[in-house]
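Participant: below are the sequence and a predicted model for it; my questions follow.
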Amino acid sequence: MKLKSLFAGTALLLALSLTGCSGSVEKGLEYLEAGEFESAAEEFQAAAEKDKDAAEAFRGLGIAKWELEDYEGARDAFKSALDNGADKTGTLYNFIGCCDLRLGDPSSALNYFNLGISQEGNSEELLQEMKFNVIAAYEGMEDFESAKTKLKEYLEEYPDDEQAQKEMTFLETR
């Protein structure tokens, strides 16, 4: 199963939410927006090491690492953002869950997706993405019955999702 991913838009929105930041964080944002993820990671790492806007720096570092497909680095950075006072948002939890899925830890991913779903202020698109990712986590754990149950609930809520309809066809063969 493929993850549903709205990451490009989510990453940009998350990056734009980093306001009132130090120079290194601002420079990191510029690099992110330009698609220069290595340079962005370096700037955010420098800001985090200076303890200047550490939560924002770690969030930015997580985005840069995600874009570089360094999922372990991204997960660690997002967790550090939370440890340094970042708001506990569905977006952060979704990123951590997706990192865990990519790293082969669907059980941990499921936990983070559920934490994300429980947060207030999630957009409908983000909620839909996280609910779909819950199904991916169950599949990753080879718990196909739970995946089917969650997919049926998902399709009741989002009946026009063609990817989910195809996924149901797949799960019915399990």
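Facilitator: Thanks, I have the structure now.
Participant: can we go C-alpha only for contacts and neighbour counts from here?
Facilitator: Will do.
Participant: burial measure for A77, as a count.
Facilitator: Residues near A77, counting by other C-alpha atoms under 10 Å, number 27.
Participant: identify the residues contacting the spatially most central residue of the chain.
Facilitator: The C-alpha lying nearest the average C-alpha coordinate of the chain belongs to F95 (C-alpha atoms, centre = their mean; 1.5 Å). The contact partners of F95, by C-alpha atoms under 8 Å, 6 or more residues apart in numbering, come to 75, 78.
Participant: which stretch of helix or strand covers it?
Facilitator: Per DSSP states H and E: F95 is located in helix 90-102.
Participant: dropping in the other structure now:
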Amino acid sequence: MDDKMKKIVTVVLVIVIGIAVFAGYGYVTQKTTANEGIEYLNGKEYQKAYEKFHEAASKFTLFWTGQKTDTLLYEGESLYQLERYDDAIKVYDQLIAKGESRGYSFKAFCYMGKGETNKALNVCKQGIQALPDAGDIYCTEYGIYAKQKKYKEGLDILKEALTRDGLKNKQEVLFTRISAYESMFDYDTALQYAKAYVKAYPNDKQGKKELTFLETR
């Protein structure tokens, strides 16, 4: 290797190492800044929380990480609590672009906050089309129907979810199904599903509590 090539290689290595160090620093400071935001969020100081999460999300990291996803979720939550729904939607759109199912659910909540129920439902439908195995989106859509007391329509969504072989968050969907039948005053069916739920998830305290409630009716 001649001297010219050695110089080129050296420069490239310096640049690569510099980027890696800068990205590593960004990752660490993103975490510490986000932790400060969590403290503000827990204290219901939503404006301060938003500022910290926005700062953390802006940190340079070499790759998109789970930490980045969590930071944006917290940023969106802070904006939601501030009733800055349109700004929160922009944050959730970033998550949707990365295939994050919670982005659809929380975006739908923002439209509900704005009183735009149809748009909220459309977001859920878009999410289910894009991520048909994301059980949490089905539950969100059910919740929107339930708020309108359209329990049958909501239950149909849950049934659709349970036809998916690769369904994620299945436990959440199954528990929501119990609540759906309760809301329809079909306590016998709710009890049947509650028993099956507790058998499948014996360590779930919420499920046991629901089963006890239904058995004593």
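Facilitator: Alright, I've got the coordinates. As the structure is a computational prediction, the values presented were derived from the model and not from experiment.
Participant: if we can go back for a sec, any idea what the residue nearest to the centre of structure 1 aligns with in structure 2?
Facilitator: Using TM-score structural alignment as the criterion, F95 of structure 1 maps onto T140 of structure 2.
Participant: next one: A64 of structure 1
Facilitator: Using TM-score structural alignment, A64 of structure 1 sits opposite C110 in structure 2.
Participant: not counting sequence-adjacent ones, nearest residue to that match?
Facilitator: Y85 (5.3 Å; C-alpha to C-alpha, 6 or more residues apart in numbering).
Participant: surely that neighbour and A108 touch.
Facilitator: No: counting by C-alpha atoms under 8 Å, A108 is not a contact partner of Y85 of structure 2; they are 10.2 Å apart.
Participant: so between the two, which is more surrounded?
Facilitator: Each of Y85 of structure 2 and A108 has its neighbours counted (other C-alpha under 10 Å); A108 has more, 28 against 21.
Participant: isn't the more buried one right next to C124, touching?
Facilitator: Yes: applying C-alpha under 8 Å, one finds A108 of structure 2 in contact with C124, separated by 6.7 Å.
Participant: verify the contact between A120 of structure 2 and G113 for me.
Facilitator: No: using C-alpha under 8 Å as the test, A120 of structure 2 is too far from G113 to be in contact (9.4 Å).
Participant: between these two, which one's more packed in?
Facilitator: A120 (25 against 16).
Participant: who's in contact with that one?
Facilitator: Neighbours of A120 of structure 2 in contact, by C-alpha under 8 Å, 6+ apart: 107-112, 144.
Participant: alignment lookup: I17 of structure 2 to structure 1.
Facilitator: Using TM-score structural alignment, I17 of structure 2 sits opposite a gap in structure 1.
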